[in-house]
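Novice: Only the shape, not the letters, is given here:
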């Protein structure tokens, strides 16, 4: 539900613009407000789940997300929907880190890999079917009500989720009360906000040079202040927002680096394919969404199977997946200039290959990255991992879209050339992720740091408490 709302809304934007008389700036914030709030909330919410009750934080997040979705659907002005989207983002950011935290806490060994496999399957499917579902809902509801239906559909889902959470999610007995590190939360949130603002502030298709990149310098200063604070706070035997000792867990460092680069690359694929099909070839939103179904199906099946195989093959599984993604993207790049008629159908085999590869990357990488992280830090560790991926995704989409529209303008509307140029950047980012995966695979195989290949248990050095900060 939270991931769908990233991509599903894109299809409804023209209807929202018309229905509310919204300008470009407001429309930008309908998308950006959600992404900003989501990204800023991930790590603090993960830490809150670790320190208090993961079940309660999950349920609170679902309630907030559901109410905000209903508010979006009922919006009577552009300001109303922009503010409701920010609240919706906060709710989504509360939910997501609890998911990986629960899996980390409740499962071990092969069962953990299978659970993360299902988690990865939901990520792949949600990301890919968003445009299809959005197009279908807009078509069913019509121009006036269709965009509201995109938000209202979350209401019954949210109610069912709360009931299931109350029934199924375990209530962990309260341990010693832990510090929530409020200063760390504020500093980290401000730093993430400063990183994301230049990415989401620019108008779609505007040159990258017009974005306020100077904010990244301010973000670096705030991150430095955050690091200094965390060291000082940890030295006082207090629990910190981010476990700084995670930097010593090599599997986590490789996992978060690979995941960030991969999300920076593959996330933009759906947007540029949709733009190519809709703007370049005149496809409807529903047709463009349906074209991406092979990727969704491949990703779902591969993620489920990979979850069962990650214990046996470890990082090698991710490397093979990245090779398949590169092969699929190269296939799309080679096919686009020569295809005529039924382009969406003819792209299906290449998108299927890329989808199969993606399913072998996302969930196994999460499993391997968190495998040696102390279970008591699972929420914060998973939140940091997903924050990095979300940031990578936002930066990647901004860069690739800028390239896409630059090429459209330079070639006077040649969308084939535009998607080809954009794909080169996407492929490049995935190739770098592949190189990171190969280095990690070699490190594990040679045992250079005496870390075992994935066995489903934590490494002793990952058990440090708050004093490790």
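Specialist: Cool, got the structure. Since the structure is predicted, the reported quantities are computational estimates derived from the model, not experimental observations.
Novice: CA atoms for contacts and neighbours, from now on please.
Specialist: Fine.
Novice: now the strands for the stretch 151-300 of the chain?
Specialist: Per DSSP state E, counting those that start in this stretch, the stretch 151-300 of the chain carries no strands over any range.
Novice: quick one: the helices in it?
Specialist: Under the criterion DSSP state H, counting those that start in this stretch, the stretch 151-300 of the chain contains helices at 154-168, 182-201, 215-235, 250-275, 285-291, 293-313.
Novice: Could you tell me how many residues sit around residue 216?
Specialist: 18 (other C-alpha atoms under 10 Å).
Novice: circling back: the helices of the stretch 151-300 of the chain into TSV, with extra columns for distance to residue 12?
Specialist: Formatted as TSV, these follow (distance: least, C-alpha to C-alpha, whole Å):
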stretch	distance to residue 12
helix 154-168	15
helix 182-201	18
helix 215-235	30
helix 250-275	13
helix 285-291	9
helix 293-313	19
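Novice: Among the ones you listed, which comes closest to residue 423?
Specialist: Comparing these against residue 423 with C-alpha to C-alpha, the closest turns out to be helix 250-275 (7.6 Å).
Novice: Could you check how far the closest one is from the centre of its chain?
Specialist: Distance of helix 250-275 from its chain centroid, counting by C-alpha atoms, centre = their mean, to the nearest Å, is 8 Å.
Novice: how about that helix: buried residues?
Specialist: Residues of helix 250-275 classed as buried: 250-275 (neighbour count, 16 or more other C-alpha atoms under 10 Å).
Novice: could you check the angle helix 293-313 makes with that helix?
Specialist: Between helix 250-275 and helix 293-313, the angle comes out at 170 degrees (axes from the mean of the first three to the mean of the last three C-alpha atoms, to 10 degrees).
Novice: what's the strand or helix carrying residue 149 packed up against?
Specialist: Secondary structure from DSSP states H and E places residue 149 in helix 109-152. Judged by 3 or more C-alpha pairs under 8 Å, 6 or more residues apart in numbering; DSSP states H and E, the packing partners of helix 109-152 are helix 4-20, helix 54-73, helix 78-106, helix 285-291, helix 293-313, helix 348-370.
Novice: Okay, one more to line up with it:
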């Protein structure tokens, strides 16, 4: 039987050269910075608020603005790599991301920080799509699975472990930088990564140079902005008519985007999104699961960070450690499922992960219910570990299960769409769950104040103090304590209450703190139900996905190499363009 022989220059090395693994470290480091900056903002929010001022809505935009820019421009970023070369595009995105990180650290007010965060997200959208393409191009088939496999636990740990590192940096206040250090960290890391990549990263691009769908990008950006802006800003603005008009207007704009993409595809031009993908039931169901999963997790982890810091008064480091069990669980769940479970049980692992996440979410609610205002971080360890493990089980098989039935022609568009839905889910989670949380705070604060009024009244009556003005100041102080603007100020309602002096003012002050903590705890418990509901929807939808183990999960290295040889022979007339780096 004749054997297929590859030319020496084309045959992949079995072990991969040392520069390959150094390059992998650089590429995953770039992804790490992106995921870190997507999650680290949670624990830095109270410190940012204390330094720069700004409302809860501004804090939401610091998280949502980054994710929205990333989601909208992600597919376009992948196209830029195909057109201009992945090396050149990756280096440009990395340089811009590093510069925007420095700009975030230099912000003097919340508006400047939000603008810098949006630009940072746009830079990440140029940088991140090149990572998987470069790994596929540089690593030999026999080691490519190991390279892709290393990214799962690494990325999961970065996404959820970011708050721990961020909390430590804020608390340590290195060189007096405070919260700014979470962004300054990217500067030396980005410079080092750029220097290494400039030296060892080879150039590659698509054999067919695709068109840039500028009109589609503008329509998608406009439609998503019309959808997300009202969700974040509407409550603070009082839901005026123009906000509602934006929300309604997002529907025809997104419909126009879909129509334009279909028209572009029929004319055999390159659309931003291959609309034929929407006929793939597995992909559509998978995108819904992705949206619900990331919406639930991103929104809930932000709310939990606000609860323990602003509500319960945890330091940034203590708040980061509160979320540490999630990070440990993600690392453990990703590694276990990737190495042992997914190869043997396939898509069932995704269902198991969502079920574990649902049980963990219920456990978190029960912990909040039992602990009340006296919550300690260690009490969240069991439910946090279970939630994190479930997340790890979901993250590892999610991509392969959803993209398994997609054709080669549609793979690039489907992958970009899936990653965009990751970010869009996070954006909507921060916007929707964050908005509901802030609205609940005001309602719960009034109820908690009503519960405390009899105790404050009794002390004021016993001391012979005028009751009604004291109660007025007390109620106003409770609302100020959970306020959606900058919180208590030196000349605000709480300062006026404290200025009354005496035992009644002291008791009222303690009751204010108790009422505020109760409002935060009750609101967070309600958001836990919302998050659990989204996970339940994802779990029910997972039953529509295929669960069989795919044959390629069991292929040996020799079989992969043989397939590689045949594939290169078939593609000889149209090879992928690859050049040595300059």
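Specialist: Received the coordinates, thanks. Quick caveat: nothing in here was measured; it's all calculated off a predicted structure.
Novice: rewinding a little: of the helices and strands packed on helix 109-152 of structure 1, flag the one that's most buried.
Specialist: Stretch with highest mean neighbour count among these: helix 348-370 (a mean of 27; mean count of other C-alpha atoms under 10 Å).
Novice: corresponding residues in structure 2 for that one?
Specialist: Under TM-score structural alignment, the alignment places helix 348-370 of structure 1 onto residues 381-403 of structure 2.
Novice: Check how far the matching stretch sits from its aligned residues in structure 1, on average.
Specialist: When structure 1 is superposed, stretch 381-403 of structure 2 averages 1.0 Å from its matched positions, counting by mean C-alpha distance after the TM-score superposition for structure 1.
Novice: List the residues that contact the residue lying closest to residue 414 of structure 1 once chain neighbours are set aside.
Specialist: Closest residue to residue 414 of structure 1 apart from its sequence neighbours, by C-alpha to C-alpha, 6 or more residues apart in numbering: residue 408 at 5.6 Å. Taking C-alpha atoms under 8 Å, 6 or more residues apart in numbering, we find residue 408 of structure 1 in contact with 414, 415, 417, 418.
Novice: Give the aligned equivalent of the last one in structure 2.
Specialist: Read that as residue 418 of structure 1. Aligned counterpart of residue 418 of structure 1 in structure 2: residue 523 (TM-score structural alignment).
Novice: That match and residue 440 touch, don't they?
Specialist: Yes. Assessed by C-alpha atoms under 8 Å, residue 523 of structure 2 is found in contact with residue 440 at 5.6 Å.
Novice: okay, the two: which has more neighbours?
Specialist: The residue with more neighbours, out of residue 523 of structure 2 and residue 440, is residue 523; 23 against 18, by other C-alpha under 10 Å.
Novice: what's the spacing between the nearest residue to residue 325 of structure 1 once chain neighbours are set aside and residue 384 of structure 1?
Specialist: Nearest residue to residue 325 of structure 1, sequence neighbours excluded (C-alpha to C-alpha, 6+ apart): residue 354, at 4.1 Å. Per C-alpha to C-alpha, to the nearest Å, residue 354 of structure 1 is found 26 Å from residue 384 of structure 1.
Novice: what's the burial count for residue 454 of structure 1?
Specialist: As a burial measure, residue 454 of structure 1 scores 21 neighbours (other C-alpha under 10 Å).
Novice: The residue nearest to residue 325 of structure 1 contacts residue 332, doesn't it?
Specialist: No. Assessed by C-alpha under 8 Å, residue 354 of structure 1 is found out of contact with residue 332, at 9.4 Å.
Novice: thinking again about what came up before, the helix holding residue 149 of structure 1: average distance to aligned residues in structure 2?
Specialist: Comparison of helix 109-152 of structure 1 with structure 2 after fitting gives an average deviation of 3.3 Å (mean C-alpha distance after the TM-score superposition for structure 1).
Novice: Just the angle for that helix relative to helix 54-73, thanks.
Specialist: Calculated by the same axes, to 10 degrees, helix 109-152 of structure 1 forms an angle of 20 degrees with helix 54-73.
Novice: which position in structure 1 aligns with residue 281 of structure 2?
Specialist: Counting by TM-score structural alignment, residue 281 of structure 2 lines up with residue 250 in structure 1.
Novice: which residues touch its match?
Specialist: Residues counted as contacts of residue 250 of structure 1 (C-alpha under 8 Å, 6+ apart): none.
Novice: same question, the one 5 residues further on
Specialist: By C-alpha under 8 Å, 6+ apart, the contact set of residue 255 of structure 1 is 365, 366, 368, 369.
Novice: same question, residue 126 of structure 1
Specialist: 1, 3, 4.
Novice: Redo these as CSV? Include distance to residue 69 of structure 1.
Specialist: CSV is the format used below for those (distance: C-alpha to C-alpha, whole Å):
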residue, distance to residue 69 of structure 1
1, 11
3, 13
4, 12
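Novice: just these now: which is nearest residue 320 of structure 1?
Specialist: Set against residue 320 of structure 1, the nearest of the contacts of residue 126 of structure 1 by C-alpha to C-alpha is residue 3 (25.3 Å).
Novice: Now check structure 2 for the residue matching that closest one.
Specialist: Here residue 3 of structure 1 is matched to residue 35 in structure 2, going by TM-score structural alignment.
Novice: my guess is that match meets residue 157, correct?
Specialist: No. Between residue 35 of structure 2 and residue 157 there is no contact under C-alpha under 8 Å: 9.2 Å.
Novice: Compare the two and say which one has the larger neighbour count.
Specialist: Taking other C-alpha under 10 Å, residue 35 of structure 2 and residue 157 do not tie; residue 157 has more neighbours (25 against 20).
Novice: Perfect, that will be all.
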